[in-house]
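*Asks:* When you get a sec, could you give me coordinates for this:
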Amino acid sequence: MAILLSVVAFLMTLLGGLVAHRVRERRNLVLGAAAGVMLGVVSFDLLPEALSLDTIHIHGVPLPMLTFAAGFLAVHTVERAVAMHDTHEGDYAAHRHAHAGMGLAAGSALVIHSFLDGAAIGAAFQTDTTLAVAVAIGVIAHDFTDGFNTYTLTTLYGNARRRAITLLCLDAIAPVAGATLTTLLPIPKTLLAAYLGLFAGFLLYLATSHILPEAHTPRRSTGLTLAATLAGTLFMWAVIGLTE
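*Replies:* Presented below is the predicted three-dimensional model:
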């Protein structure tokens, strides 16, 4: 049953990537919506889930919040090391093509996240079937946005569509692999909580430092772009609310 539900997540991920590919001529709206979705994923899904795992505290701070800050700062540090922002903001769109590796890293992180989504389905089935179905519904609902973001992030940095499609396929397969593997090897809660915090910091940095500035470049920025960001955030709020 866990593997069957993960196959549905596989299909939803592919659908999200297909939508991102088809609407690329309105790139500002795609990026605006993606940023809103990512903000919603961090605020309404990743951090609350990480903090609910009854994890350890280090010097008075929950482990997921420490890894959240570490993830945010790690990406910023890497960017400073390669002088990614040495150019003027107005040159950002042209400058980003030299940093395709960042897009691959972002897409790869989403693949890992999808793997853990599948692992969550498998782990839930080891405890309670009702809980497992609720978890699976949540995973399936937001795997559409995972596929959407995987394709968008990978192509944002100048990667060829072939690479984006490859990562999209890996992202789609990942929940199936996670659900299958978890039936044999459960993931410790402390490790899972630490990862969720780390990924949340990584995702928030990309949304605020890269995707939103690119969506609002002077030649593209419109009121509709802002509306798309708000809609993306509200959409994730609705998804999480319906699956709680």
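
*Asks:* going forward, measure contacts between C-alpha atoms and count neighbours the same way
*Replies:* Will do.

*Asks:* all helices of this structure, in order?
*Replies:* With helices called from DSSP state H, the chain shows them at 2-22, 27-41, 47-51, 63-81, 92-95, 100-125, 129-156, 161-182, 189-206, 212-215, 223-243.

*Asks:* Out of the ones you listed, the one nearest His57 is which?
*Replies:* Comparing these against His57 with Cα to Cα, the closest turns out to be helix 63-81 (5.5 Å).

*Asks:* Which positions in the closest one come out as buried?
*Replies:* For helix 63-81, burial by neighbour count (16 or more other Cα atoms under 10 Å) applies to 63-76.

*Asks:* residue contacts, the closest residue to His57 other than its chain neighbours?
*Replies:* Among residues not flanking His57 along the chain, Leu63 sits closest, at 5.5 Å (Cα to Cα, 6 or more residues apart in numbering). Contacts for Leu63 were tallied using Cα atoms under 8 Å, 6 or more residues apart in numbering; they are Thr55, Ile56, His57, Ala193, Ala194, Gly197.

*Asks:* Before we compare anything, build this one as well:
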Amino acid sequence: MTQTQSLALYTAAILVGALTGGSLPLLGRVGRSDIGLSFSAGVMLGAAFFHMLPEAVEESGAGILPYVLVGFLLLFLLERFVLVHVCAEPGPNARLSQAAPLPAGVEAAGHDHHAHAHAHVGADGAVALEEDGTGCAVHTTLGLAAFVGMSAHTLVDGFALGAASGHAELGLLVFLAILAHKIPNSFSLSAILRAEGYSRGRALAMNAAFALMVPVGAGIYLVLRQVVRVETFTAAALAASAGTFLHLSLSDILPDLHRRGGSKWVLSGALLFGLAVMWGLRALNHAH
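*Replies:* Here you go, the predicted structure:
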């Protein structure tokens, strides 16, 4: 089997696995799941500390670590200047909607000292404002940020798969490692997207785009392997992706869960379970 055929087979299997994992939170009537979000935070922390950072340091040494800050700041600045950040006030999750012209003084995705307001233009041109009991509108920031961060990591996975696929045994090990953590990562992404109000169809489509970053990354590797020092680039991308994961889990998901309350023991257990899953995959990932 040629390298191209191996890559095609591996990426197809990863796509199926990712879509399977990503479809689980979409079955039935699934809304926001604080347990799922806490598990997601554990998966992200585990991926950053048990997989991405050790691999980056192994490839290029401790000098690669400043790229963690690059990834962290990139996502921070994206949320600060482009995306609407998660709401700061605690409270119930009741939604209020109205179809009416946008009130004077209220801007789409804007906020004042007491409330956030998000405007959604319907097919009839009416503007609907959605808020929860805190005066905080239902937003899509966390879902989009999660998609960007996870896709960056998956692109790097594609680099790793492309680099390893020239050797049959190593390529198989890397494929198994990627497949093993793409399933829980896809589950995490869908849980976050559903919690942020994305439809099931859109969440599944974004999961497919997320999984397709593997063949995209592998293809880019095949093109660039003779042009640049791909190993160094991959290590930097891994470190930067780890920074985005740390930002998502520590600055967005976990503070949001703290504000909303819930069972401390259950949510802590879900967080630890996510960490345990990624720790369990550690030996498989270290094979490459």
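
*Asks:* TM-score for the pair, please.
*Replies:* Once superposed, the chains reach a TM-score of 0.83 (TM-score structural alignment, normalised by the length of structure 1), with 236 aligned residues with a Cα RMSD of 2.8 Å.

*Asks:* before we move on, the earlier item: closest to Ala172 of structure 1 among the buried residues of helix 63-81 of structure 1?
*Replies:* Nearest to Ala172 of structure 1 among those is Gly71, at 23.8 Å by Cα to Cα.

*Asks:* In this structure that closest one contacts Leu206, no?
*Replies:* No - between Gly71 of structure 1 and Leu206 there is no contact under Cα atoms under 8 Å: 10.7 Å.

*Asks:* about what we covered before: mean neighbour count, the helices of structure 1: which tops it?
*Replies:* Of all the helices of structure 1, helix 27-41 carries the top mean neighbour count, a mean of 26, counting by mean count of other Cα atoms under 10 Å.

*Asks:* what's the distance between it and the middle of its chain?
*Replies:* Helix 27-41 of structure 1 has its average C-alpha position 11 Å from the chain's average C-alpha position, going by Cα atoms, centre = their mean, to the nearest Å.

*Asks:* can you pull the contacts of the counterpart of Pro213 of structure 1 in structure 2?
*Replies:* Counting by TM-score structural alignment, Pro213 of structure 1 corresponds to Pro255 in structure 2. If you count contacts by Cα under 8 Å, 6+ apart, Pro255 of structure 2 has none.

*Asks:* do the same with Leu53 of structure 2
*Replies:* Counting by Cα under 8 Å, 6+ apart, Leu53 of structure 2 touches Leu65, Leu238, Ala239, Ala242.

*Asks:* residues touching the residue lying closest to Leu156 of structure 1 once chain neighbours are set aside, list them.
*Replies:* Nearest residue to Leu156 of structure 1, sequence neighbours excluded (Cα to Cα, 6+ apart): Gly103, at 6.8 Å. Contacts for Gly103 of structure 1 (Cα under 8 Å, 6+ apart) come out as Leu153, Thr154, Thr155, Leu156, Tyr157, Gly158, Asn159.

*Asks:* would you turn those residues into JSON lines with distance to Ala98 of structure 1?
*Replies:* Shown next, in JSON lines, are the contacts of Gly103 of structure 1 (distance: Cα to Cα, whole Å):
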{"residue": "Leu153", "distance to Ala98 of structure 1": "15"}
{"residue": "Thr154", "distance to Ala98 of structure 1": "13"}
{"residue": "Thr155", "distance to Ala98 of structure 1": "12"}
{"residue": "Leu156", "distance to Ala98 of structure 1": "11"}
{"residue": "Tyr157", "distance to Ala98 of structure 1": "8"}
{"residue": "Gly158", "distance to Ala98 of structure 1": "8"}
{"residue": "Asn159", "distance to Ala98 of structure 1": "10"}
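
*Asks:* And Pro215 of structure 2, how far from Leu271 of structure 2?
*Replies:* Going from Pro215 of structure 2 to Leu271 of structure 2 by Cα to Cα, to the nearest Å gives 30 Å.

*Asks:* again but with His286 of structure 2, I slipped
*Replies:* With the distance defined as Cα to Cα, His286 of structure 2 ends up 23 Å from Leu271 of structure 2.

*Asks:* coming back round to it: nearest to Thr129 of structure 1, of the contacts of Leu63 of structure 1?
*Replies:* Comparing the contacts of Leu63 of structure 1 against Thr129 of structure 1 with Cα to Cα places Ala193 closest, at 22.0 Å.

*Asks:* How about that closest one: what's its closest non-neighbour residue?
*Replies:* Closest residue to Ala193 of structure 1 apart from its sequence neighbours, by Cα to Cα, 6+ apart: Ala50 at 4.5 Å.

*Asks:* Just give me the match in structure 2 for the one you found.
*Replies:* Checking TM-score structural alignment: Ala50 of structure 1 goes with Ala56.

*Asks:* need the contact list for its match.
*Replies:* Ile64, Thr234, Ala235, Ala236, Leu238, Ala239.

*Asks:* ok, now Val57 of structure 2?
*Replies:* Gly63, Ile64, Leu65, Ala235.

*Asks:* separation between the first one and Ser241 of structure 2?
*Replies:* If I follow you right, that is Gly63 of structure 2. Computed as Cα to Cα, the Gly63 of structure 2 to Ser241 of structure 2 distance reads 16 Å.

*Asks:* With the third one instead?
*Replies:* Leu65 of structure 2 sits 11 Å away from Ser241 of structure 2 when distances are taken as Cα to Cα.

*Asks:* Equivalent analysis for Arg194 of structure 2, please.
*Replies:* Arg194 of structure 2 is 23 Å from Ser241 of structure 2, by Cα to Cα.

*Asks:* how far apart are stretch 195-206 of structure 1 and its match in structure 2?
*Replies:* Superposed on structure 2, stretch 195-206 of structure 1 shows a mean distance to its aligned partners of 1.0 Å (mean Cα distance after the TM-score superposition for structure 1).

*Asks:* What lies in contact with that stretch?
*Replies:* So stretch 195-206 of structure 1 is contacted by 38-39, 42, 46-47, 49-50, 63-76, 109, 113 (Cα under 8 Å, 6+ apart).

*Asks:* what about 6 Å?
*Replies:* Here stretch 195-206 of structure 1 makes contact (Cα atoms under 6 Å, 6 or more residues apart in numbering) with Val42, Leu46, Ala50, Pro64, Met65, Thr67, Phe68, Ala69, Gly71, Phe72.

*Asks:* which residues sit in contact with the residue nearest the centre of structure 1?
*Replies:* Among the residues of structure 1, the one closest to the centroid is Leu110, at 5.0 Å (Cα atoms, centre = their mean). Leu110 of structure 1 makes no contacts at all, as judged by Cα under 6 Å, 6+ apart.
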